[in-house]
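Chemist: Model the following, please.
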Amino acid sequence: MNYSCISGRVTKDIELRKTKDGKSSIRFTVAVNRRIKDAGADFIPCAAFGKTADLICRFAQRKGSRVCLEGHWQSGNYVDKAGKTVYTLELIVDRYEAIDFGEVATKEGIAEEPQEPIQSSMDESMNEYGTGFPF
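Modeler: As a prediction, the model looks like this:
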C-alpha cells in the first residue's frame, strides 16, 4: 500500500501554476519535525493538482502555514544538463486539511473560521484517467 500522512509547515510561499487548459498544479516542500525532540526536521517534496492545489493555495499558500497532507509517493527520474540521471521522490497530495486556520484567516482577511475543516479529497481533483495529474 502506497499511502502517507504528514503534518508540518510549508517552507516557502507556494506559486499556483495553470496548464494551457486551466488546470491547477503546485509543487512545494513541507518541513516535518522528527519524533525525537531536537532531532531536526525532514523536508518533504510535495505536489498537488486540480481542486486540491487550489485549496492549498487559498488556505496554506504562505511560508510557515501548518498543513496535514495525505497522499501517495511517486518516483521519477530525468537527465540533467550535465547528462547525469537524477532520481526524484515526492508526495502526491490526495487530501489536504488546514491546521491553525485562524492564523491563515487573519493573514488573508477572512472574518471567521468555517464550521467544517477545510479539506479536499482525491475524488475532487481526479482527471479522466483516474489520476490527480493535469495530463
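
Chemist: CA atoms for contacts and neighbours, from now on please.
Modeler: Will do.

Chemist: now the helices for the protein?
Modeler: With DSSP state H as the criterion, the chain has helices at 50-60, 101-108.

Chemist: Tell me which residues of the last one come out buried.
Modeler: Neighbour-count burial for helix 101-108, with 16 or more other Cα atoms under 10 Å as criterion, is recorded at 101, 104-105.

Chemist: What is the nearest of those to residue 67?
Modeler: Ranking those by separation from residue 67, with Cα to Cα as the measure, puts residue 101 on top at 9.5 Å.

Chemist: Now find how far off-centre stretch 43-54 is within its chain.
Modeler: Remark: stretch 43-54 is offset 3 Å from the chain centroid, using Cα atoms, centre = their mean, to the nearest Å.

Chemist: Tell me the buried residues in it?
Modeler: Using 16+ other Cα under 10 Å as the test for burial, stretch 43-54 gives 43-44, 46-54.

Chemist: To check against the first, give me the structure of this:
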Amino acid sequence: MNNVNLIGRLTKDVDLRYTSNGVAVANFSIAVNRPFSNQQGNNDADFFNCVVWRRIAENTANYCKKGSQVGISGRLQSRSFDGQDGKKVYITEVVAENVQFLDTRNGNDNNKQKEQNKSDLQNNQSNSSNENGEPVDIDNDDLPF
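Modeler: I've put the predicted structure just below:
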C-alpha cells in the first residue's frame, strides 16, 4: 500500500508548467510540522517535494501561494536521473492526487491587513500622546492582535 496524507504550508509559490502535449504539471514543496518539540522547545518541520497533474495542478497554482495551508493525499514516487556531474540522482516526491485548500479565500488578505495594522500602530507609537501631550508607552503585548 502506498498512501500519503499531509497537511502543511507551501514553502514557495507553485511552479506551473505544461508538457509538450499540453498537460499541466505543478511542482511545489510543503513544510509539515512534527508533532513533538525538540530540546529547545521548538517544533521542527519536515519538507516534502510534491507534484500534481492536470486540472488540479492549474487550480493549485491559481489559488495557492507561498504560506498557503494545504492538505494533500497521494502516493510516494521515486525516480532517478543522471546529474550534470554524471552521478545518478535519486528523488522521492509526493505525487498528489488530491489537494485541499485549507486557507479561507481571504485568509491571507486578512493576515496582511492585520500585519499592516500592527505596523501602522507601531509607527504611530512615537506620535501617540495622552491628554497632556506626553508620550504614551504602548507595549506590543498590550496589542489585541
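
Chemist: TM value for the aligned chains?
Modeler: After superposition, the two chains reach a TM-score (TM-score structural alignment, normalised by the length of structure 1) of 0.73; 106 aligned residues with a Cα RMSD of 1.7 Å.

Chemist: just to revisit the earlier point, out of the buried residues of stretch 43-54 of structure 1, which comes closest to residue 22 of structure 1?
Modeler: Nearest member of those to residue 22 of structure 1, counting by Cα to Cα, is residue 50, at 9.3 Å.

Chemist: What does that closest one correspond to in structure 2?
Modeler: Alignment note (TM-score structural alignment): residue 50 of structure 1 maps to residue 54 of structure 2.

Chemist: Residue 50 of structure 2 is in contact with residue 91, isn't it?
Modeler: No. Shown here, residue 50 of structure 2 and residue 91 do not form a contact pair, counting by Cα atoms under 8 Å, at 10.9 Å.

Chemist: Let me see the contact set for the aligned residue in structure 1 for residue 93 of structure 2.
Modeler: For residue 93 of structure 2, the aligned position in structure 1 is residue 90, judged by TM-score structural alignment. Residue 90 of structure 1 sits next to 44-47, 73-75 when contact means Cα atoms under 8 Å, 6 or more residues apart in numbering.

Chemist: Same list (the residues you listed) but as TSV, adding distance to residue 10 of structure 1.
Modeler: Shown next, in TSV, are these (distance: Cα to Cα, whole Å):
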residue	distance to residue 10 of structure 1
44	10
45	10
46	10
47	12
73	18
74	20
75	21
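
Chemist: how about those residues, which pair is most distant?
Modeler: Spatially, the most separated pair among these is 44 and 75, at 13.1 Å (Cα to Cα).
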